[in-house]
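Engineer: generate coordinates for the sequence data below:
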Amino acid sequence: MAKLKVAVFASGNGSNFQALADGARDGRIDADIRLLVCDKPSAPVIKRAEAAGIETYVIRPREYPSREACEREILIELKRRGVELVVLAGYMRIVTPVLVDAYYGRMINVHPSLLPAFPGLNGIGQALAYGVKVTGATVHFVDGGLDSGPIIAQEALAVEPGDTEETLAARIHPIEHRLLLEVVQHFAEGRIRLNGRQVTIES
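Structural biologist: You can find the predicted model right below:
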């Protein structure tokens, strides 16, 4: 079976990128990570990609007249590499219809909360500040809104007394990694179906 051609977009440390790269290398997912797209030239995720032998495409958004112009150039790079699935993994930019329309149903994001609760920046801090007893992680389709696309997979996690952002993040990140690998493998196997906001995974 041909491997699923994947591009990962990331802006920061890149632990989710690392999980995907390791999973592809170890054969836990039938995926070929073709490209890292990064909007921060000094982001640690770039070194992770270099160590994994994965090509990096660094964009500098301020050099473009608009978000759309920047994404049109990204789209050219994705098409050139035959990318079939785009994974946003800590990518700190809202994508425009340029990419959403080209990859709708084939672009996913991972978020550290049980959406639709606490979208946007610092979902973990938002959950703690609100005082919830349960939070978790979500993998969802990208629709151009703020973490608003149809939900593919979620896993809940209890908030413990005395939790800080750091302690809660340390327990949420492994859930994000596991969910991402599971969902990417479902894509590779052609098992995911999207109908409106309803997502089913065929057995």
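
Engineer: hey, let's count contacts and neighbours off CA atoms from now on
Structural biologist: Will do.

Engineer: so residue 74, which state does it fall into?
Structural biologist: Of the three states, residue 74 takes helix under DSSP: H, G, I helix; E, B strand; the rest coil.

Engineer: could you check how far it is from residue 81?
Structural biologist: When CA to CA, to the nearest Å is applied, the distance between residue 74 and residue 81 equals 11 Å.

Engineer: what about those two, which has more around it?
Structural biologist: Remark: of residue 74 and residue 81, residue 74 carries more neighbours, 18 against 14, as counted by other CA atoms under 10 Å.

Engineer: quick check: that one vs residue 107, distance?
Structural biologist: Applying CA to CA to residue 74 and residue 107 gives a distance of 14 Å.

Engineer: go on, residue 136?
Structural biologist: From residue 136 across to residue 107, the span is 21 Å (CA to CA).

Engineer: what ranges do the strands span in this structure?
Structural biologist: In the chain, the strands defined using DSSP state E lie at 4-10, 31-38, 56-58, 85-88, 107-111, 134-141, 151-158, 192-195, 198-201.

Engineer: those strands into CSV, with extra columns for distance to residue 98 and mean neighbour count?
Structural biologist: Output for the strands of the chain, formatted as CSV (distance: least, CA to CA, whole Å; neighbours: other CA atoms under 10 Å):
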stretch, distance to residue 98, mean neighbour count
strand 4-10, 15, 25
strand 31-38, 15, 23
strand 56-58, 18, 17
strand 85-88, 13, 26
strand 107-111, 12, 25
strand 134-141, 16, 24
strand 151-158, 21, 18
strand 192-195, 20, 14
strand 198-201, 23, 14
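
Engineer: and the longest helix that the chain contains with strand 107-111, angle?
Structural biologist: When the chain is parsed with DSSP state H, its longest helix is helix 165-188. Going by axes from the mean of the first three to the mean of the last three CA atoms, to 10 degrees, helix 165-188 is angled at 160 degrees with respect to strand 107-111.

Engineer: now the other sequence, so there's something to compare against:
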Amino acid sequence: MKVRIRTHHANIAEVSEKKTVKIVVLASGAGTLLQSIIDQQGAYQVVGVVSDIDCAALERAQVAGIPTEIISLAESRDRDDWNTRLVAAVEKHNPQLVVSAGFMKIVGKEFLARYGGRTINTHPALLPAFPGAHAVRDALAYGVKVTGSTVHFIDEGVDTGEIIAQQAVDVRRGESEADLHERIKQVERKLIVSVLNSAVVVMNAETNCEEVFFHV
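Structural biologist: I've put the predicted structure just below:
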């Protein structure tokens, strides 16, 4: 299936056929972000949840009747084999988009070749500022007055993919890293749902290519 992503403001009013965007979520932890995504499905539908470990996120998906699968790195021959199995686990659901929601593994070249252009990630900072695993700590150490949350596509870099949407969060004087991170997470949950519910997938009759538009 060919899918092209467009992130500019799309004029979809004249589109005759609109489809629900099918998404697969990758998750490794408690699943609070996943829960928000599940609870507020509208323009999108969660058709599968894949994890690298047995975790609470899978339980949340199972309660909602969503198919789940574990692709364990420890049970794979090597990293390449794990990536091959991860791609297969996602492909069986035939999604237009993949959402990384607290997924704690870095995907490899095979996954990026298949889904890199349509896998969304959230990051607890206003990219391109403060990429990496310690974004909240780094923002506090730098002394910024404003940070926030970013929704972006993944690519081969570290938090370098195309930005889809951002929302700012003020930094309070004397605030701890944990408290700031929790407030960013609250914004993050609303932002990712807003982005996903802004999406529409349509078929371009001329190119025979499905196009996903975000009108954010």
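
Engineer: rewinding a little: closest to residue 165 of the first structure out of the strands of the first structure?
Structural biologist: For residue 165 of the first structure, the closest of these is strand 134-141, at 12.1 Å, according to CA to CA.

Engineer: mean shift of that closest one relative to the second structure?
Structural biologist: With mean CA distance after the TM-score superposition for the first structure, strand 134-141 of the first structure departs from the second structure by a mean of 0.5 Å once superposed.

Engineer: Provide the aligned range in the second structure for that strand.
Structural biologist: Aligned by TM-score structural alignment, strand 134-141 of the first structure falls on residues 146-153 of the second structure.

Engineer: same question for stretch 4-20 of the first structure.
Structural biologist: Aligned by TM-score structural alignment, stretch 4-20 of the first structure falls on residues 21-37 of the second structure.

Engineer: want to throw the strands of the first structure into a markdown table with distance to residue 23 of the first structure?
Structural biologist: Shown next, in a markdown table, are the strands of the first structure (distance: least, CA to CA, whole Å):
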| stretch | distance to residue 23 of the first structure |
| --- | --- |
| strand 4-10 | 12 |
| strand 31-38 | 8 |
| strand 56-58 | 18 |
| strand 85-88 | 14 |
| strand 107-111 | 16 |
| strand 134-141 | 17 |
| strand 151-158 | 18 |
| strand 192-195 | 19 |
| strand 198-201 | 20 |
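
Engineer: which one of the ones you listed lies nearest to residue 24 of the first structure?
Structural biologist: Taking CA to CA, strand 31-38 is the member of the strands of the first structure nearest to residue 24 of the first structure, at 5.5 Å.

Engineer: and the closest one, what does it pack against?
Structural biologist: strand 4-10, helix 15-26, helix 44-52, strand 56-58, helix 165-188 (3 or more CA pairs under 8 Å, 6 or more residues apart in numbering; DSSP states H and E).

Engineer: may I see these arranged in JSON lines, with distance to residue 148 of the first structure as well?
Structural biologist: Converted to JSON lines, these look like this (distance: least, CA to CA, whole Å):
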{"stretch": "strand 4-10", "distance to residue 148 of the first structure": "18"}
{"stretch": "helix 15-26", "distance to residue 148 of the first structure": "20"}
{"stretch": "helix 44-52", "distance to residue 148 of the first structure": "25"}
{"stretch": "strand 56-58", "distance to residue 148 of the first structure": "26"}
{"stretch": "helix 165-188", "distance to residue 148 of the first structure": "17"}
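
Engineer: indicate which one of those is closest to residue 101 of the first structure.
Structural biologist: Of all these, strand 4-10 comes closest under CA to CA, at 16.2 Å.

Engineer: mean deviation of the closest one from the second structure?
Structural biologist: Using mean CA distance after the TM-score superposition for the first structure, the mean distance for strand 4-10 of the first structure is 0.8 Å.

Engineer: what packs against that strand?
Structural biologist: Judged by 3+ CA pairs under 8 Å, 6+ apart, strand 4-10 of the first structure is in contact with strand 31-38, strand 85-88.

Engineer: mean shift between the longest one and the second structure?
Structural biologist: For strand 31-38 of the first structure, the mean distance to aligned residues of the second structure following superposition is 1.0 Å (mean CA distance after the TM-score superposition for the first structure).
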